[in-house]
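Novice: Below are the sequence and a predicted model for it; my questions follow.
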Amino acid sequence: MQISSRFSIALHIFACVDAFQATHKMTSDFLASSIQTNPVIIRNILSQLRRAGLVRIARGTGGITLERALKDISFYDVYAAIEPVERGALFRFHESPNPNCPVGKNIHKILDHKFTDIQSAMEAEMRKYTLEDIHRDLLCLNAVQGAVTQRSF
């Protein structure tokens, strides 16, 4: 199991919108230049974020705005929008273990609640972090590095 890079790309998009929206047109090309990926990938992720009610997109004008304050969008919100899990379960279990095997007939009973506990812990941890944390950390790092939020890439 691995969470795809689409999750970190989505967080990167939010950081760019926060850092540059006052000074730059937020287009998929602009965002792709920071992320160094194809603008089509950016548009697909933005569509998922829009469907989840996290961003508003003004087509043609490059207007991407947040639907909620940074402090009100958690990593979990972004994760749920970008990495929807099948039937609500993070772990996919093999479908038909051998019912005649002492391990096969019991493996679901042994692992199901453990998998649920692990997923719950991960989701709870993701809810602790918000886009405001990224904003604050980016400001601190840029201050230390002497960077300014101007497009230099």
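Specialist: Okay, I see it.
Novice: contacts, neighbours, all on C-alpha from now
Specialist: Will do.
Novice: any idea how far His108 is from the residue of the chain positioned farthest from its centre?
Specialist: The centre of the chain is farthest from one residue, Asn100, which by C-alpha atoms, centre = their mean lies 41.8 Å away. Relative to His108, Asn100 is positioned 14 Å away (C-alpha to C-alpha, to the nearest Å).
Novice: all strands for this structure, in order.
Specialist: Ranges of strands in the chain, per DSSP state E, are 55-58, 63-66.
Novice: okay, now the one to match up with it:
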Amino acid sequence: MAVVSRYTVALHALTWLAYMSRDKDEFFASDRIANSVNTSPVFIRRILGQLAKARLVSVQHGGTGAGWKLARAAEAITLHEVYEAVVQTPLFELHHSGPNLRCQIGRGIQPALGEIYGETEAAMKRQLGSTTIADLVDSSLAHGEDGKEQASDGPQG
């Protein structure tokens, strides 16, 4: 799965957890989160495992009450933190095999693109750092149908 897609799934899962835990402090099973994302619980657990390593979610194993919850308030988790937890490669990559260094463009293209890519990724990270999971909850509710019953286990969740 593409890096950007894993990032989107991570944001979806965190947004769902933030919404569902607004009125309660409990752990939620990965199958409930997976239902909202419309993917497998195994895949959700892999993503949540990365988020747990970054201390963005907490996990409780085994038995009653097992599951996942936000490790801190949704207002305190930025989209940049989630990006850093899930994305291990640069957004833009240079050539997989080096360009022809006998060509004037070939010699200069990687440093030129490196500057542009670096500035672009830095701007993106600044933007992501100014948005929180709480902001994403509010925006999602504004764009979708507001109903906790849909966010739980229903087919539209």
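Specialist: The structure has been received and is ready for your questions. All values reported here derive from a predicted model rather than from experimental measurement.
Novice: picking that back up, most neighbours per residue, which of the strands of the first structure?
Specialist: Comparing the strands of the first structure by mean neighbour count (mean count of other C-alpha atoms under 10 Å), strand 63-66 comes out on top with a mean of 18.
Novice: Per the alignment, name the residue of the second structure opposite the residue farthest from the centre of the first structure.
Specialist: Alignment note (TM-score structural alignment): Asn100 of the first structure maps to Arg102 of the second structure.
Novice: just checking, what's the longest helix in the second structure?
Specialist: helix 104-129 (DSSP state H).
Novice: who touches stretch 98-112 of the second structure?
Specialist: By C-alpha atoms under 8 Å, 6 or more residues apart in numbering, the surrounding residues in contact with stretch 98-112 of the second structure are 94-95.
Novice: Surely Ala54 of the second structure is in contact with Val87?
Specialist: No. At 11.7 Å, Ala54 of the second structure does not count as touching Val87 under the criterion of C-alpha atoms under 8 Å.
Novice: Next, show the common contact partners of these two.
Specialist: Counting by C-alpha under 8 Å, 6+ apart, no residue touches both Ala54 of the second structure and Val87.
Novice: surely Glu75 of the second structure meets Leu136?
Specialist: No. Assessed by C-alpha under 8 Å, Glu75 of the second structure is found out of contact with Leu136, at 9.7 Å.
Novice: Who has more neighbours out of these two?
Specialist: Remark: of Glu75 of the second structure and Leu136, Leu136 carries more neighbours, 22 against 14, as counted by other C-alpha atoms under 10 Å.
Novice: So what does the more buried one match up with in the first structure?
Specialist: So, by TM-score structural alignment, Leu136 of the second structure is matched to Ile134.
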